[in-house]
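pasting the sequence and the predicted model now:
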Amino acid sequence: MMDKLPKWADILLVPLISLLLAALVSALVLLAIGQSPMQALTVMVNGAIVSPYGWGYTLYYATSFIFTGLAVSVAYHAGLFNIGAEGQAQLGGLGVALACLFLPWPHWSLALVGAMVGAALFGAAWAAIPAWLQAKRGSHIVITTIMFNYIAAAVLIYLLVEVLRPAGQMDPASARFPATTSLPQFQDIPGLQSLFLRYAADGTVRLNAEGLPLYQKVPANVTFFLAILACVGVWVMLWHTRLGYMIRAFGKSEKAARYAGISAVKITMTVMLISGALAGLMAINNVMGQSERLLQNSAEGAGFIGIAVALMGRNHPVGVFLAAILFGFLYQGGAALGLETAIPIELRTVVQGLVILFTGALDQMVRMMLGWAFRARRTV
């Protein structure tokens, strides 16, 4: 029987070794296709971290992954595997679009509150149907949430083409949101502006026609701070409230929880509503904060990446935050890799898959190796 690892090793060493193994295998793949691993790493770091443009995009991607990672984590603590965050995020985008297009907002702060309500309600409503089927009819949550991803995509396409598409517009997308709903991006926020100054070749700050400094435009916006608040809120709910205790107790042993008087129907419905709301909130980042209109693929695959983020983050808000930053780095660094080198951009998907493989499927193997190492150290 494998010895239990120390808590610090379980939290730090297991993910770190999994990452190193994924990086090692990725390097071998690069060597196999005749490319330099060091060049690839340098380009990814420069493209995703070093420049303000790069880390602006890294944090933009990470914001979406935080919301979907939290959505998967909350459900996981109740013993439920929500694979429907992608569809819930798409329907959340619909809620954002309806709130921004059909309600008059005098200021972006009020529009943000309205968009949050719309995104959370639509995401929760889409998660409620699989939750009810699981709680009342015994339908497996994994199967129903997967199916509802495709249904959500079909519903969104229909609405964009037949209902929300402006007359005379060819692409399936809604009208642009009013200017009053535009969220401040990082280069617009006082205190962060100096980080995004644009410089000329001689090192001086570039100025516009009015003599004011020019700033590098990035998609990262105030939704990032909303994502941090969501991490804090989930942590408080799961570990410092009665509801969180019932959720975790139900996830550990459904039979014991039922014996203690915890309603399976209530927990299943409540958890999936919270999970769907978190996934829906993701849409604020890209629908309202970046594109400022509802597009066909509004979720951009973030719902599926959230599964890997939750697994790697050990379903803890702090771990989810750090894992989301890592996957944001992989996304932006992979894009730089495809633009600046001959390495195919699809390698980003390979690296993501390897990270998921080692942090998820091969997690037990890493734990076993560490268990042997700690046992050998104790016998010396």
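Yep, that arrived. Numbering: from 1, shown residues only.

please count neighbours and contacts with C-alpha atoms only from this point.
OK.

going by residue numbers, what spans are helices in the stretch 151-300 of the chain?
Per DSSP state H, counting those that start in this stretch, the stretch 151-300 of the chain has helices spanning 223-240, 242-252, 254-259, 264-283. These are given in chain order.

for residue 165, find the nearest of these.
For the helices of the stretch 151-300 of the chain, the distance to residue 165 is smallest for helix 264-283, at 18.6 Å, taking Cα to Cα.

picking that back up, and the helices of the stretch 151-300 of the chain, which is most packed in?
With neighbours defined as mean count of other Cα atoms under 10 Å, the helices of the stretch 151-300 of the chain peak in mean count at helix 264-283, which reaches a mean of 27.

quick one, it and helix 242-252 angle?
For helix 264-283 against helix 242-252, the angle by axes from the mean of the first three to the mean of the last three Cα atoms, to 10 degrees is 110 degrees.

structure B:
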Amino acid sequence: MSAPITLPRWADLVLVPVLSVLTAFVVGGLVVAAIGVSPWDATRTLITGSLGSGEALGFTLYYTTDFIFTGLAVALAFQAGLFNIGGEGQATLGGLGAALVCLHGGFLPGWLLIPLGIVAAAVFGGIWGLVPGYLQAKRGSHIVITTIMFNWLASTLMGYLLVNGMRAPQSMEPETVPFPPQAAIPTVHGILEALGIPSATTPLNLSFLLALACAFAMWLFIWRTRTGYEIRTTGANPTAAVYGGIAPAWIIMLTMGLSGALASGVAVNEIMGVQNRLLLEFTAGYGFVGIAVALMGRAHPVGIVFASLLFGILYQGGAELAFDQPKISRDMIVAIQGFVVLFAGALDGLYRPHLARIFTALPRTRSGPI
């Protein structure tokens, strides 16, 4: 049996993901060149389309917000040795919770209604994540299977409610009436214009700050609290956790509940920050992208923020690239994102043996004769 590959922590958290992403872009560039488009022109369009203006940056950070929430949700489950694929369903139920509060709390002022909507989204999403956690902890059901099933259950439930109970009167669209104006989370461009600063109109809102706050809170919780230590211990070795007096069943349920609450941040950004009404499929696949974000970010909040920004660039810049280069379809952009997932996730060990040999050889070189 070969010895485990060990790298310095900074190399594992920074160098390996960077090399994986660069490899993905090189392979993507070869595919782009094969269809007759200059990789340099495509890269320039991708960057300027996502970061080259205030409007582009606003859309990029708007997508980044959703990816931070779902990436944190998946990463938190990773810390306990769980694979939460139910971000879509948990965000969907979070949207239901936020909508119920916003639709029936129109008599409340915005400073109270918005926090209540956020809390309701977290509670509904947390409960939807807690149930699969309970099924694994107490009934032995596999978390991957149950969370996938709960995605479909959430989608079916939302469709039924919007068609048969919550749909706006005299409307054929499966969506609710608009929320009260005070339920809308302030947008960044609205705040800047109120301060007299001209700004492009984008969907970026203060949910972005909430996402960053959640990332910081998760770092404090996982690495600076006793419960966080118990979660990491359970994920590393459940048997040792039991020997140390930790109850893995409780940790599994707690972790999945918190994971679902984090995933509900997508509902806060989309339902309360942009759409201002509840509608079908507002999650738009963000829950599944969160898996790739968590893998690339090494399940660490800092890495997840940067990985989310990368996918935000790919989403916004990819849309501009598909518009500017007719030969590059939206499917091609998805393929490039797939390369990123492939090299950052499935081929995670591609560079590890080579880097390990380099770092192992460095001390010998320094200790040799000069």
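Received the coordinates, thanks. Quantities reported herein were computed from a predicted structural model and do not represent experimental measurements.

any idea what the TM-score is?
Scored against TM-score structural alignment, normalised by the length of structure 2, the superposed chains reach a TM-score of 0.94; 362 aligned residues with a Cα RMSD of 1.5 Å.

in a markdown table, list the helices of the stretch 151-300 of structure 1 along with distance to residue 166 of structure 1.
Compiled in a markdown table, the helices of the stretch 151-300 of structure 1 are given as follows (distance: least, Cα to Cα, whole Å):
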| stretch | distance to residue 166 of structure 1 |
| --- | --- |
| helix 223-240 | 27 |
| helix 242-252 | 44 |
| helix 254-259 | 50 |
| helix 264-283 | 21 |
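
quick check: which of the ones you listed is nearest to residue 100 of structure 1?
Taking Cα to Cα as the criterion, residue 100 of structure 1 comes closest to helix 264-283 out of the helices of the stretch 151-300 of structure 1, the separation being 12.4 Å.

and that closest one, how far from structure 2 on average?
Compared with structure 2 after fitting, helix 264-283 of structure 1 deviates on average by 0.8 Å (mean Cα distance after the TM-score superposition for structure 1).

any idea how far that helix is from the chain center?
How far helix 264-283 of structure 1 lies from its chain's middle: 15 Å, per Cα atoms, centre = their mean, to the nearest Å.

which residues of structure 2 does it align to?
In the comparison with structure 2, helix 264-283 of structure 1 aligns to the range 248-267 (TM-score structural alignment).

same question, stretch 22-32 of structure 1
Structural correspondence for stretch 22-32 of structure 1: residues 24-34 of structure 2, per TM-score structural alignment.

before we move on, what about stretch 353-370 of structure 1?
Per TM-score structural alignment, the counterpart of stretch 353-370 of structure 1 in structure 2 is residues 338-355.

now the matching stretch: buried residues?
By neighbour count, and taking 16 or more other Cα atoms under 10 Å as the criterion, the buried residues in stretch 338-355 of structure 2 are 339-345, 348, 352, 355.

quick one: terminal-to-terminal distance for that stretch?
Distance between the two ends of stretch 338-355 of structure 2: 24 Å, counting by Cα to Cα, to the nearest Å.

what's next to it, contact-wise?
Residues from elsewhere that reach stretch 338-355 of structure 2, judged by Cα atoms under 8 Å, 6 or more residues apart in numbering: 5, 7, 16-17, 19-21, 23-25, 27-28, 292, 295-296.

what's the closest of the buried residues of stretch 338-355 of structure 2 to residue 168 of structure 2?
Checking the buried residues of stretch 338-355 of structure 2 against residue 168 of structure 2 by Cα to Cα gives residue 341 as the nearest, at 39.5 Å.

which strand or helix spans that closest one?
When elements are defined using DSSP states H and E, residue 341 of structure 2 is found to belong to helix 330-341.

same thing with residue 17 of structure 2?
Judged by DSSP H and E, residue 17 of structure 2 forms part of helix 16-34.

and that helix with helix 330-341, angle?
Here helix 16-34 of structure 2 points in a direction 150 degrees away from that of helix 330-341 (the same axes, to 10 degrees).

and the next helix or strand after helix 16-34 of structure 2, how far from structure 1 on average?
Using DSSP H and E, the helix or strand that follows helix 16-34 of structure 2 towards the C-terminus is helix 39-51. Plainly put, helix 39-51 of structure 2 ends up 1.1 Å away from its match in structure 1 on average once the two are laid over each other (mean Cα distance after the TM-score superposition for structure 1).

skip ahead from helix 39-51 of structure 2 and say which helix or strand is next.
Next along the chain after helix 39-51 of structure 2, taking DSSP H and E as the criterion, comes helix 54-79.

what's the matching range in structure 1 for that next one?
Residues 52-77 of structure 1 are matched to helix 54-79 of structure 2 when aligned by TM-score structural alignment.

off-centre distance for the matching stretch?
In this view, stretch 52-77 of structure 1 has its centroid 3 Å away from the chain centroid, taken as Cα atoms, centre = their mean.

next: stretch 48-65 of structure 1.
Relative to the centre of its chain, stretch 48-65 of structure 1 is centred 13 Å away, using Cα atoms, centre = their mean.

just the buried residues of that stretch, please?
Using 16+ other Cα under 10 Å as the test for burial, stretch 48-65 of structure 1 gives 48-49, 52-65.

and which of these is nearest residue 299 of structure 1?
Closest to residue 299 of structure 1 out of the buried residues of stretch 48-65 of structure 1 is residue 64 (8.5 Å), distances taken as Cα to Cα.

hmm, residue 285 and that closest one touching each other?
Yes - between residue 64 of structure 1 and residue 285 a contact is recorded at 6.5 Å, counting by Cα atoms under 8 Å.
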